Structure formats: structure tokens, C-alpha cells
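Colleague: got a sequence here, can you model it:
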Amino acid sequence: MITFCKYALCFAMSIKKNNIRLLQNQSYSWLFAISLLVFSSLSYGQDTSVSQENDANKPVIKDDFEWQIILDLSLIYGPTIIAGIEQEKLSEYLMPGLLVDISYKGFYLQSNQRRSHVLLGGTELGYQLFIEENWQLDLILKAYMQGYDSESLIEYGGGDAELLAGLKEREVTIGAAIRYSQYFEDALFRIDFAYGSSGEDENENHVGGLIIDSFYSYLLPYKNWDIYLGAGLSYFSQDIINYYIGVSPDEVLATRPEYDAEAGFRAQAEIYAQYPVSESWSFHTGITHSYFSNNVKESPLVDTNQTTQVTLGVMYVF
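Modeller: All right, here's what the predicted structure looks like:
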């Protein structure tokens, strides 16, 4: 999933200022709790892994009713390609999440727990079409791009008002996709062919286009660690890229010229690791480097086409 807004900011945009202050006051407590759980892992047995079971050898038929709820408490350093956005307060690094996995009769709601954070993998609503020994075909509905709002970027994210003021809100892009998954001995490859549906452009016309999203994940067990080495390549059509980083005629300022974006690619490399602390708690950490095609940074809204996200946190399985 390509993300143009800061992860903590996406969360902040949906709550009021007093909640932002509350998160800031509580963030030191979360940091202490995460540190305590990391150090407590030294006293846990080295031979029993209680991380989320994910059989990479073959597809799992989701026929019976099953559910799982996971509380994710993470600190994320997540720079954005949008110019002038900086993480300054500790509360802006805090990103709590609730992961809900439910399946029944081939239908499922799931999060990608092979990625370093849920916002990278996305929560997916799907249906299993075909299941064979080493591959499967699914219908998927998920968010492929997070939106952003210029007023919230300026107020909560330290955004450059001179550059961002007056931009229309960019809504989240929801994609309906056909997914092919190929299972290997210790690896999983997935590719989505999706039609992404965004908001409306300056002429109130619907914005949508092709998204091709692929990712390869290799499991490398080491002692009591589950280490995932990942690489991905994604394509986004011109209409979708232009919706997020283009500048329409009615958004033009002296410091913000009109700009029409082209279609673009994004490549990713990732290392993600999980370590069990107890039967319910696990520690996880990861680093993800994203590289966007060179034409992306030609937008006046963008100052870089490379970002590196670092995640550190704990998860509790109910």
C-alpha cells in the first residue's frame, strides 16, 4: 500500500485536539511498556514460538468460523514524500492498532501479518475462489492508498502552510482486486490486479484506475525469531497518481504551479521480525525502504522519492 500521509497523522486526522494532547501525555507510558516487554523477553523460553501461525507451505481453506483479535502498540518513524512534513512530537510516533481476523465459508477479513505494520499490508476483505495445493485465487477489497487533508497536515503534522494551504482533500483509494498467491517451502508470493477507486477531481469526475501490487515474503527462522525478508513492486495508473500529487488549476499558487502527474511505480525492500515474549505477547520490529519512480518527485508537493520506515512495538493476542 502506498501512503502519502504520515501514519500517525492519518490517525490524528480522525480525532479532536484534546485527544491529540491525551496521546502525547500517554506516549511515554507506551514507550515504557514496550521497553519493559522487550527486556522481559530475556526470561522467556528460547524454544517455543507463539507468533501468529501462518503456514507458508500451502493455502489454508477458510471454511470454519475462526476469529482472532490482536492489539498492536507500535512506535513508527514514518517519513512521507509530501514536502514539509516532519515528526516532531513523541505522540506523532505512536501508532496503536486493532487487528481483527475473521473467516467463514471462504469469506474472510484479515490483516497482513508478514508486513512490518498493518498500514503497509492493509486490512483485506476477501473471498477464496480457487484453492490448490500450492496456489490460490481470491477476490480482494482493500485500501491501496491512504488519503490526506491539507488542513490536518498543517495543523497536526507541521506541514508547510505556504505549500499545502488550499489543497483539496485526497480521499483513500479502495481497490477491488483479483489476487494470485503462490506458496513455496518458506515463502509466499502475491500479486493483485486491482481497479482502484479514489475520490473526485476538480471537475467532480470520479477518479479510478489500474493498480498492480506484488510482494514476495521469505521466512527465515532463527532461534526463537521469525524473520521475514520481503520485496515488492507496485504500479499505479496516471489518474490515481495525479489525484494524490497533481496540482489542479484551482489549486495553483505562486509557490505551487499546476502539475499533471504521470503513472508511477513503487519498489520496496523490507526486513520484519517477531519474537515471542509470552503466550499472548510478542515483540516485533521492522524496517521498510520505499523507492518511487523518478517522475513522482517532479510534483511541487513532493520533495523526495525515497522513504524509510522503522517500526518497533508489541502485539497482544486475545
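
Colleague: only C-alpha atoms from now on, for both contacts and neighbour counts.
Modeller: Noted.

Colleague: residue contacts, the closest residue to Ala263 other than its chain neighbours?
Modeller: Nearest in space to Ala263, with sequence neighbours left out and distances taken as Cα to Cα, 6 or more residues apart in numbering, is Gln238 at 3.7 Å. Gln238 sits next to 209, 261-264 when contact means Cα atoms under 8 Å, 6 or more residues apart in numbering.

Colleague: most widely separated two among the residues you listed?
Modeller: Greatest spacing in the contacts of Gln238, by Cα to Cα: Gly209 and Ala261 (13.6 Å).

Colleague: more neighbours: which of these two?
Modeller: Taking other Cα atoms under 10 Å, Gly209 and Ala261 do not tie; Ala261 has more neighbours (21 against 18).

Colleague: hmm, that one is touching Pro300, no?
Modeller: No: at 10.3 Å, Ala261 does not count as touching Pro300 under the criterion of Cα atoms under 8 Å.

Colleague: compute the number of surrounding residues for Leu36.
Modeller: Using other Cα under 10 Å, the number of residues around Leu36 comes to 11.

Colleague: which helices and strands does the host helix or strand of it pack with?
Modeller: For Leu36, the element it lies in under DSSP states H and E is helix 17-40. For helix 17-40, the packing partners by 3 or more Cα pairs under 8 Å, 6 or more residues apart in numbering; DSSP states H and E come out as strand 66-77, strand 306-317.

Colleague: figure out which of these is closest to Leu163.
Modeller: strand 306-317 (19.8 Å).

Colleague: just give me how far the closest one sits from the chain centre.
Modeller: How far strand 306-317 lies from its chain's middle: 10 Å, per Cα atoms, centre = their mean, to the nearest Å.

Colleague: second chain to compare with the first, below:
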Amino acid sequence: MNKTVSLISLALMSFSTLADDQEQGIQWGIGAAVVSQDQGYTDVGNETMLVPALAIQYGNFSLLGPRGSYKVWQQDNIEFSVVGQLRLDGYEEADGDIFLGMEDRDMSFDFGFEGEFDTEFGEFGFSFMHDVTSTHKGYEASVSYGVPFTLGDGRIMPYVSASYLSEDLVDYYYGVLPTEQRTERNAYTGDATMNLEVGVSSDWFFGRNHMIKADLSYTAYGSEIKDSPLIEQSGSVQLLLGYVYVF
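Modeller: From the prediction side, this is the model:
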């Protein structure tokens, strides 16, 4: 039950930057990240997990853990990629008392595209991801803006983003079916909503082989998520500390 993909996406871009500085050809690395997060579910609290990752960079193809991308077009400061990734959202009945009597909500594999536009004012991005496994049967569309700063061998980027989550996606992960209704948990049908996120992404490079990543973000939920009987907070906080060794 986690939402590590957004930060893993930032880590993938960081690994690509480090790999681009190496010799041409295939570059690969191994690493892991400690992810601490509180998604706002009722009486569930903060969770900390270790996420191992295999990283590969070969030409226009990049892979890091559950996310892969292929750059299909680039010109000057604009690039466009197709992306496939696991959506790690979901829960099992054993994850907390609030889920007792609920059907499991599974992860999905989402596929779509993303673009990036670098300007002297900062980096603009957009993405569109759709479930191709018919798990939640929905989609998510996002836009983002960040301003990178270089500090020695490090890079820090404060950013903001807005994500539109479709009705099917929200209802699958935050809805409550009539058959799942209990005295303390009313039936609930989720609708499309907009989440807002603010965060800081940082990458620290040590020589030709080492990358450390430290990211912190807060996601403010849209009203359709906050109104869910499964949720007791207005948003979620996530901290990621990761390391990748590039061979």
C-alpha cells in the first residue's frame, strides 16, 4: 500500500543523468531506497519499507525498479517518451482494521507517455498514464513545474504538480462497495478528482559510480479522496532516501 512511483520516476531521471556521463553503451546499477509514508488511511499511520531497484540505461531506454521509459523524440530542450510502470497503490484486508471486510485492491500496470520542456525559468513536464491491465480501468494526467539548483556535485529541485485522477481510478482505490458497508464504514462511490503535490527532489553524485537521492513531498488530496470513509487525513507525506551504484 504505497505511492512510491512518483519519486522513483525522479530517481530514474537522476540515474539517466549519471549514466549519460559514463561511456556510451549499456549502463546498469543496483540500489535500494527506504520509503517512509503516511497515506492518510484511518488508523493505519506511517509505514516504512525498503524498495530494491535494478537500474538500466541503454540508449533511449531506461529502467529503474517498476518503471521503464523509452525516449521517442528529442529536439533542443524538448523531449517525449513512452512509459510503462507498476502503480503500487492498493491494500489488503490485513493492512488495517479499516479494511476488514473489504476486497483487496491490487496494483496495476499503467502505460502512457510523458514530456519535458526545459527553459531558463525551470522545467515543465506532463504525463498521461492509463491502466492496461483492467485493474482500476482508469487514468491519471499530470502537469508539473520545477526549478533545479546546482550545489557542488548535487542538484536540488523544488517542484509542484497537479494530477487529475479519473473516476474509475478514484473509485477503485478509495470507494466502498455496498457489499463492503459496515456500521463504521458507509458505502462510497468515488468520482474524478485533482490532487496537488509540492516537494523537493535532490540528487547527490560521488565520483563516476555513486548516486544518493533524498526526496520529500506532500500530496494534498482532492475532495473525492478526502470524503472517502477510508481516509482520515487531507493528504499524504512521503520521504525517500535512496542509493544507486552504477557499474
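
Colleague: so how far is Ser293 of structure 1 from Asp192 of structure 1?
Modeller: Distance of Asp192 of structure 1 to Ser293 of structure 1, given as Cα to Cα, to the nearest Å: 19 Å.

Colleague: kindly report the same for Val317 of structure 1.
Modeller: Distance from Val317 of structure 1 to Ser293 of structure 1, by Cα to Cα: 38 Å.

Colleague: could you do Ala263 of structure 1 as well?
Modeller: 9 Å.

Colleague: at which residues are the helices of the stretch 101-250 of structure 1 located?
Modeller: 118-121, 150-157, 161-164, 238-245 (DSSP state H, counting those that start in this stretch).

Colleague: whereabouts in structure 2 does the last one align?
Modeller: Aligned using TM-score structural alignment, helix 238-245 of structure 1 spans residues 167-174 in structure 2.

Colleague: how close does that stretch sit to structure 1?
Modeller: Its matched residues in structure 1 lie on average 0.6 Å from stretch 167-174 of structure 2 after superposition (mean Cα distance after the TM-score superposition for structure 1).

Colleague: farthest from the middle of structure 2: give me that residue.
Modeller: Thr183 (33.6 Å; Cα atoms, centre = their mean).

Colleague: translate that residue into the numbering of structure 1.
Modeller: Thr183 of structure 2 maps onto Ala254 in structure 1, by TM-score structural alignment.

Colleague: ok, whichever residue in structure 2 pairs up with Ala83 of structure 1 to Val147 of structure 2 distance?
Modeller: Aligned by TM-score structural alignment, Ala83 of structure 1 pairs with Thr42 of structure 2. Distance of Thr42 of structure 2 to Val147 of structure 2, given as Cα to Cα: 35 Å.

Colleague: before we move on, the earlier item: give the contact list for the match of Ala83 of structure 1.
Modeller: Applying Cα under 8 Å, 6+ apart, the residues near Thr42 of structure 2 are 98, 230-233.

Colleague: what residues are up against the aligned partner of Asp89 of structure 2 in structure 1?
Modeller: Using TM-score structural alignment as the criterion, Asp89 of structure 2 maps onto Gln146 of structure 1. Taking Cα under 8 Å, 6+ apart, we find Gln146 of structure 1 in contact with 2-5, 10, 171-173.

Colleague: swap the cut-off to 6 Å and go again
Modeller: 3, 172 (Cα atoms under 6 Å, 6 or more residues apart in numbering).

Colleague: strands of structure 2, start to end?
Modeller: 27-38, 47-58, 61-64, 67-75, 78-87, 108-119, 122-131, 139-146, 149-151, 154-165, 193-206, 210-220, 235-246 (DSSP state E).

Colleague: by contact count, what packs against the fourth one?
Modeller: Counting contacts by 3 or more Cα pairs under 6 Å, 6 or more residues apart in numbering; DSSP states H and E, strand 67-75 of structure 2 is packed against strand 61-64, strand 78-87.

Colleague: and it, which residues are buried?
Modeller: Of all the residues in strand 67-75 of structure 2, those buried under the rule 16 or more other Cα atoms under 10 Å are 67-71.

Colleague: so can I have JSON lines of these showing distance to Gly242 of structure 2?
Modeller: Compiled in JSON lines, these are given as follows (distance: Cα to Cα, whole Å):
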{"residue": "Arg67", "distance to Gly242 of structure 2": "16"}
{"residue": "Gly68", "distance to Gly242 of structure 2": "18"}
{"residue": "Ser69", "distance to Gly242 of structure 2": "20"}
{"residue": "Tyr70", "distance to Gly242 of structure 2": "23"}
{"residue": "Lys71", "distance to Gly242 of structure 2": "24"}
